[in-house]
Each structure stands twice: as structure tokens, then as C-alpha cells.
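[1] Next come a sequence and a model predicted from it.
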Amino acid sequence: MLEKFLAEVHVPEQVEVNALDSYMNGMLANNAITFSEDDLPEQGSDHNSALFITLKCRDTTVSKVLIDGGSGVNIIPLIVAQKLDVNLEKLPPSSLTIRAFDGAKRQAHGKATLEIKVGPTLFSSVFQIQESAGSFNMLLGRPWIHQAGAVPSTLH
């Protein structure tokens, strides 16, 4: 459905700039992105799976990127930052103490602004770098979700 919509999107040259919003809203209303029962995982709506995506960062494909609307920060584990050749010695310090999933508090090693590519879109996002052994290679929290204007669906 999304691929069909993107393939059909065409804005005529004669559309004036101040009418563009109305034009796009009309197209979106007629071509809403929706999900059906066919889009559910095998276990249906009873699943409790997290929402993971894959993205590009520094010309490297990064899998197991957790989308977490409950997190107020974007996080990258120290070991992943090292693999992406983030210069840890030149990081601006971070005064944040981050509470992990297990309730433990951990000080961030620093913060890094990284360019990430999600689908066709580039984002420049601030990540807190922390030593953690989580089940993710990156965590995109509310700062990125709001920046992207995303509406994540853990159901589908």
C-alpha cells in the first residue's frame, strides 16, 4: 500500500505554494496508510513484540534499532559507537543519568550527533552513549520520533 501511494504521488507544477498543504491533505485522505489483519504477525494481536527497524549510519547498516516511545532520549551502546568509529575522546560530555529497563541508573559517557538514514530520509540526531548490554544496537526514543513525525505501531 505504501509503495503504491509513493509511486502515485505527483504534484502538478501549477499548484501554488499556499495551496500545497490542502492538495497534500486531500491526497493523504484519499490514500491513507492503513493496516489490515493480514499485516499482523503470526500470533495476531496477542503478540508482545518490540518494534525494531534497520537503518544506515556512517555507511553501515545497523539492525536491531529499537523504537521506544517510552524513552526520552536516543541511546547508542558504547560498543556500537566504537564499531561506528565515533571518536569517543572528542565527545561533548553528557550530564544525563539514564535509568535502564532494569531500573539501574547509568551515567552517559557523552553525547554524539549522528546522521542516520531511515528509509530515504536523513536525520541528524543526538544520541546518548552509554555502556549497556541491551537487546538493541540503537534506541530511537521520543526525540527522534517527534523529529521524524513518526507514529510507530507496535501492533503491526
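    Looks like it came in fine. Numbers count the residues shown, from 1 in each chain.
[2] CA atoms for contacts and neighbours, from now on please.
    Noted.
[3] next one: the longest helix anywhere in the chain to chain centre, how far?
    The residue-count maximum for a helix in the chain (DSSP state H) belongs to helix 20-30. Relative to its parent chain, helix 20-30 has a centroid offset of 25 Å by C-alpha atoms, centre = their mean, to the nearest Å.
[4] Does the residue nearest to residue 52 when sequence neighbours are not counted belong to a helix, a strand or coil?
    Of all residues not flanking residue 52 in the chain, residue 66 sits nearest, at 4.6 Å (C-alpha to C-alpha, 6 or more residues apart in numbering). Look at residue 66: counting by DSSP: H, G, I helix; E, B strand; the rest coil, its state is strand.
[5] Residue 66 reaches residue 140, doesn't it?
    Yes: using C-alpha atoms under 8 Å, residue 66 is in contact with residue 140, at 6.1 Å.
[6] of the two, who's got more company?
    Taking neighbours as other C-alpha atoms under 10 Å, residue 66 and residue 140 compare with residue 140 leading, 24 against 20.
[7] Included below, for side-by-side comparison, is a second structure:
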Amino acid sequence: MFVARLPADDSGPELKRPKVYPYPVLSFSEEDKIGTIQPHDDALEMTLRIGGYDVERVMVDDGSGAEIMYPDLYKGLKLRPEDLMPYSSPLMSFDGKIVMPKGQIRLPVQTSPEIVEIDFIVVDTYSPYTAIMARPWLHTLGIVASTSHQKVKFLSESQVLEIQGCQATAKECLVAAISHRPRAKSSALVEESS
């Protein structure tokens, strides 16, 4: 809790009063976990309106510095190579491989009444997700994300709005990612072939 210290006078000890905020505060409590399976290590996955369509399997990653669009969404939005702006900086995928982007595209992302234009880097690599929403989107809207609570919160017209994640879809995406991973040779087989 934040406290404001008032100057002490000779009549007694220093008084502590809670700091009063003139606007709503974004925070999470144990009540925000109601409806989630606890404990868990699930990614924060949700449905967002991107380019005018409700898009499922969007992962919110506050550790990433760029919004990413994967082939399923690129094809689903019927985008063409000529719709993309050049983007030539290589990216590193989850499996540690270098990926060269196909390009970049700016699309509207609607979050309740708020609509912001976001630059997506389009990559042609497998992912169980359709897109990754990262710090640029989070910071533009002032979103606070909590994987533990499986939701994001943000202010809109002095109200706290929230979007709930979907743990079932997050688990499906994890299974799909593990299933898609190439099988590694066991160390015994590697030693025999040497």
C-alpha cells in the first residue's frame, strides 16, 4: 500500500493515510483468479479483433518487442505480398532459428471501444498461435497483463476494462507446439553413430 506521511506535530505520532488516486488503478486481486485453473503455467491467449475480424489464438507476450503475424492469420485475412511493407531485420523464433520476415503490415486492433493501428511483422514459420501481441500494443493502450490471472486490464474513459484469456486454448497451443517439434535423437543413438 502507498502511504502519504503527514508532518508530525508535538501532539503525537506521525499519521499515515492511504494515497488517494483521482483515477482508477489497474491492479489484480485473488478475485481475478476466479474461473481459472490454479496453479498453472499457461500462456496468456485470447481472442482479439484484428483487421475487422475476431481472431483466436492470439498470445499476449509482454517480453516481446514486436507484434508478429503467422501464416494462418496472413492467409485468413487474404493478405497478398503487395499489401506488405518491406521489413528486412531477421527475427529469432521460439526454437532458436533465424526467421526472415515476409514484410510488415499496419492493421487496426480493436479492444472494446479502443482501436489502435499496430504494425505486425509477418513471418512464414509454424506457430500454434495466429499472432503475438507485444509491448508496442500493451504500451499504446496502457494495458497491464497478468498470466497468473489470465487477463489483461486497461483504462478506457476512466473505466477499468478487462479481457479474459482462454486457458483451454493455451493448453491446446502448447500441445500443438510440442507435437510439431522435430524429435531429437537420444544421446545413446548419437554416440553409437559417432
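    Here it is on my side, so go on. These figures come from a predicted structure and were not determined experimentally.
[8] Any idea what the TM-score is?
    TM-score for the superposed chains, counting by TM-score structural alignment, normalised by the length of the first structure: 0.74, backed by 127 aligned residues with a C-alpha RMSD of 1.6 Å.
[9] quick one: the strands in the first structure?
    Ranges of strands in the first structure, per DSSP state E, are 52-57, 60-67, 75-77, 97-99, 105-107, 110-118, 121-130, 138-140.
[10] The longest one vs the second structure, average distance?
    When the second structure is overlaid, strand 121-130 of the first structure sits 0.4 Å from its aligned residues on average, using mean C-alpha distance after the TM-score superposition for the first structure.
[11] List the contacts of that strand.
    73-78, 81, 94, 106-117, 144, 148 (C-alpha atoms under 8 Å, 6 or more residues apart in numbering).
[12] how about 7 Å then?
    74-78, 107-117, 144 (C-alpha atoms under 7 Å, 6 or more residues apart in numbering).
[13] Could you do the fourth one as well?
    In this structure, residues lying in contact with strand 97-99 of the first structure by C-alpha under 7 Å, 6+ apart are 105, 106, 107, 108.
[14] nearest residue to the equivalent of the first one over in the second structure other than its sequence neighbours?
    Residue 105 of the first structure maps onto residue 98 in the second structure when the alignment is built from TM-score structural alignment. Spatially, and ignoring its direct neighbours in sequence, residue 98 of the second structure is nearest to residue 92 (4.6 Å; C-alpha to C-alpha, 6+ apart).
[15] quick one: the closest residue to residue 40 of the first structure other than its chain neighbours from residue 142 of the first structure, how far?
    Leaving out its chain neighbours, the residue that sits closest to residue 40 of the first structure by C-alpha to C-alpha, 6+ apart is residue 156, at 5.1 Å. The gap separating residue 156 of the first structure from residue 142 of the first structure is 19 Å, by C-alpha to C-alpha, to the nearest Å.
[16] Those two: which has the busier surroundings?
    residue 142 (19 against 16).
[17] counterpart of the more buried one in the second structure?
    Under TM-score structural alignment, residue 142 of the first structure pairs with residue 135 in the second structure.
[18] repeat for residue 92 of the first structure
    Per TM-score structural alignment, residue 92 of the first structure is aligned with residue 85.
[19] Quick check: buried residues in stretch 62-79 of the second structure?
    Buried residues in stretch 62-79 of the second structure, defined by neighbour count with 16 or more other C-alpha atoms under 10 Å: 62, 66, 67, 68, 69, 70, 71, 72, 73, 74.
[20] Just to confirm, what residue in the first structure is aligned with the fourth one?
    If I follow you right, that is residue 68 of the second structure. Using TM-score structural alignment, residue 68 of the second structure lines up with residue 75 in the first structure.
[21] measure that match to residue 3 of the first structure for me?
    For residue 75 of the first structure, the distance to residue 3 of the first structure - C-alpha to C-alpha - is 30 Å.
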